[in-house]
Structure formats: C-alpha cells, structure tokens
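>>> The amino acid sequence is not available; the structure is as follows:
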C-alpha cells in the first residue's frame, strides 16, 4: 500500500481521521495525499462571480481551508510520513475518484457522519458514492 488518500471536509472529526491515517501509513510506509474538495466557484456556472466582497470572502475561505490542510500535512510530516496536501474545487465524489486514479491510490480514507433522511435526500453521502463508484478500497471511519 504505497499511496493513501485522506479526504477531509472540515466538518469536525479531522483529528480522528488523521490519527487513523497516521496509524495505517506507518505500518505500510505509505505516502499520504490529503485532499479537501471545495465547492466549485462560482456556484452557478454561467452567472457572474458576484461583487468583489463576495469574491474576496470566498478567496479568504479557500486560503483558510488550504492552511488547515497544510497544518495536517505538517503534522504527518513531523511523524516521518511523506505527505502532500491538495485543495481542489469540484464535485466531491467525482473529484476524489479522478484524483485517486491519477495518483495511483491504494486506499481511500473518509469520515462518515450520520445524517437524517432529509440531508441524505438533498446532499447524498460521499462515502456511499465513493464505495459505489470505485474499485479502490475505501476505509470509512465513523466520526460521530
């Protein structure tokens, strides 16, 4: 298992996921790819990006998310794990799968939170989407 992809969404539980990834990557001497998939910008393709204040706010949000991702990568690096952090905009499941294929990923690690029926109906489940659409093993870690 040479390459592990850890997907982080910054909704809580990141420490649990990073710790589990650290444990596995140490055992297999794996490289870890941290990925955060940010929503596409602009949210509605074909429309103007909006006023400068909205664009500035979005840019600040992306910088903060990238910094969080880099902080986790630095944490893994301090533990002698080869690690790279990637912040990508796009559709979550499809973006993770494309990147996993491109990077020759051997294991995808993702967190799972229990959501109610309405949330699942509106947004779906990333972990379920990944499991259905890939042949790469997916480790789903409960973070509730």
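Arrived safely, thanks for sending. In this text, all values refer to a predicted model and were calculated from it rather than measured experimentally.
>>> Please make it C-alpha for all contacts and neighbour counts, starting now.
Will do.
>>> Now stretch 75-94: buried residues?
Residues of stretch 75-94 classed as buried: 75-76, 81-88, 90, 92-93 (neighbour count, 16 or more other CA atoms under 10 Å).
>>> next structured bit after the longest helix anywhere in the chain?
Scanning the chain for the helix with the most residues, using DSSP state H, yields helix 52-78. As assigned by DSSP states H and E, the chain's next helix or strand after helix 52-78 is strand 83-89.
>>> what about that following strand, distance to the chain center?
Distance, stretch centre to chain centre, for strand 83-89: 8 Å (CA atoms, centre = their mean, to the nearest Å).
>>> From the contact counts, what lies against it?
strand 31-38, helix 52-78 (3 or more CA pairs under 8 Å, 6 or more residues apart in numbering; DSSP states H and E).
>>> Measure how the last one sits relative to strand 83-89, angle-wise.
Going by axes from the mean of the first three to the mean of the last three CA atoms, to 10 degrees, helix 52-78 is angled at 160 degrees with respect to strand 83-89.
>>> Please compare the first structure with the one that follows:
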C-alpha cells in the first residue's frame, strides 16, 4: 500500500529567517514525497481595512512592495522546484495567523511549518506572536523551526 503524499504549508516572512524554515520543510517533504505550499501573508490592502489609500504615490508604493514580495516568494518556490520538489507559492493578505490557519484548512494541510524566534513570554504578551496564535488554532500539527534572533 502506497502512502499518500503529505501537504506541507510553509509560512514564511520573506526575511533571511525564511531560509532555515524552508530547508526544514523541504527535508520533511523529501522524506514523505510531500507537496510544499509556501505562504506569505502580506499586509492587508489599506482600503480593505478602512484606511484611505491616499495619493497615487502611496498606492504605487504599496503595489510595488506587494509585487516585490510576490517575486521573492516565487523565487523561493522555484529553487525548490529546481531541486525536484513540488512547490507552490501563495501570497495572501490579512492577519498573518488567521490567514495561515485558514489557508491550511483550505489546502488540507497535514502539517504547518513556521519559524519562531523565541522572544519569550513577555514579548509575546506585549506584542503577540503569529507562531503562538497559529499553534493555538491550527487544524493540524505544527512544526516550529527555531530561528536565531539575529536573522
């Protein structure tokens, strides 16, 4: 009996810290013939959250940033595909934890992989933690990849 390929949702922030997270997920996917969904959650569109988008220059800046994030995310997926892995890039907007959980449910994720800088309970209390919120609401197991704070 052949085991079905696993679906891994890999949440990344596009910082240098994404590297160790992607590599951990790629290792798991390689061992399980898994499919990787690289997901980055961009800031919501200002008009969507009730802010006025402002002059054209502001809208152009937001558009350029969104386009740059999309290109970087696609390049991460392309590197994985060149290594023989099945990888798809997905750029969405909204609250990071909510969108990661929602997309994981939609994609039928078997595991969510994300990085954690481990700032500690005081930081999480004051600022919050995407990793903590995903862990609390995830529809499947979550692999937390420790990432050095200096990345």
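Arrived safely. Note that the coordinates shown come from a computational prediction; the quantities given were computed from them, not determined experimentally.
>>> rewinding a little: looking at the helices and strands packed on strand 83-89 of structure 1, which is buried most?
Counting by mean count of other CA atoms under 10 Å, strand 31-38 has the highest mean neighbour count of those, with a mean of 22.
>>> what packs against that one?
Going by 3+ CA pairs under 8 Å, 6+ apart, strand 31-38 of structure 1 lies up against strand 3-7, helix 14-28, helix 52-78, strand 83-89, helix 92-102.
>>> corresponding residues in structure 2 for it?
Using TM-score structural alignment, strand 31-38 of structure 1 lines up with residues 35-42 of structure 2.
>>> so how far does the matching stretch sit from its counterpart in structure 1?
Once fitted to structure 1, stretch 35-42 of structure 2 is off its aligned match by 0.3 Å on average (mean CA distance after the TM-score superposition for structure 1).
>>> mind checking how far that stretch is from the chain centre?
On CA atoms, centre = their mean, the centre of stretch 35-42 of structure 2 falls 5 Å from that of its chain.
>>> Check stretch 83-91 of structure 1 too.
7 Å.
>>> which residues sit against that stretch?
When contacts are defined by CA atoms under 8 Å, 6 or more residues apart in numbering, stretch 83-91 of structure 1 is touched by residues 31-41, 65-66, 69-70, 73-74, 76-77, 95.
>>> what stretch of structure 2 lies opposite that stretch in the alignment?
Using TM-score structural alignment, stretch 83-91 of structure 1 corresponds to residues 87-95 of structure 2.
>>> residues contacting residue 66 of structure 2?
residue 42 are the contacts of residue 66 of structure 2 under CA under 8 Å, 6+ apart.
>>> Please pull up the equivalent of it in structure 1.
Match for residue 66 of structure 2 (TM-score structural alignment): residue 62.
>>> And for residue 75 of structure 2?
Matched to structure 1 by TM-score structural alignment, residue 75 of structure 2 sits across from residue 71.
>>> Next, work out how far apart its match and residue 101 of structure 1 are.
25 Å (CA to CA, to the nearest Å).
>>> can you check residue 8 of structure 1 too?
18 Å.
>>> Of these two, which one has the most company?
When residue 8 of structure 1 and residue 101 are compared for neighbours, residue 8 comes out ahead with 23 against 12, by other CA atoms under 10 Å.
>>> The more buried one corresponds to which position in structure 2?
By TM-score structural alignment, residue 8 of structure 1 lines up with residue 12.
>>> unless I'm mixing things up, its match is touching residue 40, no?
Yes. The criterion here is CA atoms under 8 Å, and residue 12 of structure 2 meets it with residue 40 at 5.4 Å.
>>> chain center to the longest helix of structure 1, what's the gap?
13 Å.
>>> Stretch 71-84 of structure 1 too?
The chain centroid and the centroid of stretch 71-84 of structure 1 are separated by 15 Å under CA atoms, centre = their mean.
>>> End to end on it, go ahead and measure it.
11 Å.
>>> Tell me which residue of structure 1 is positioned farthest from its centroid.
Residue farthest from the centre of structure 1, counting by CA atoms, centre = their mean, is residue 51 at 28.5 Å.
>>> All set now, cheers.
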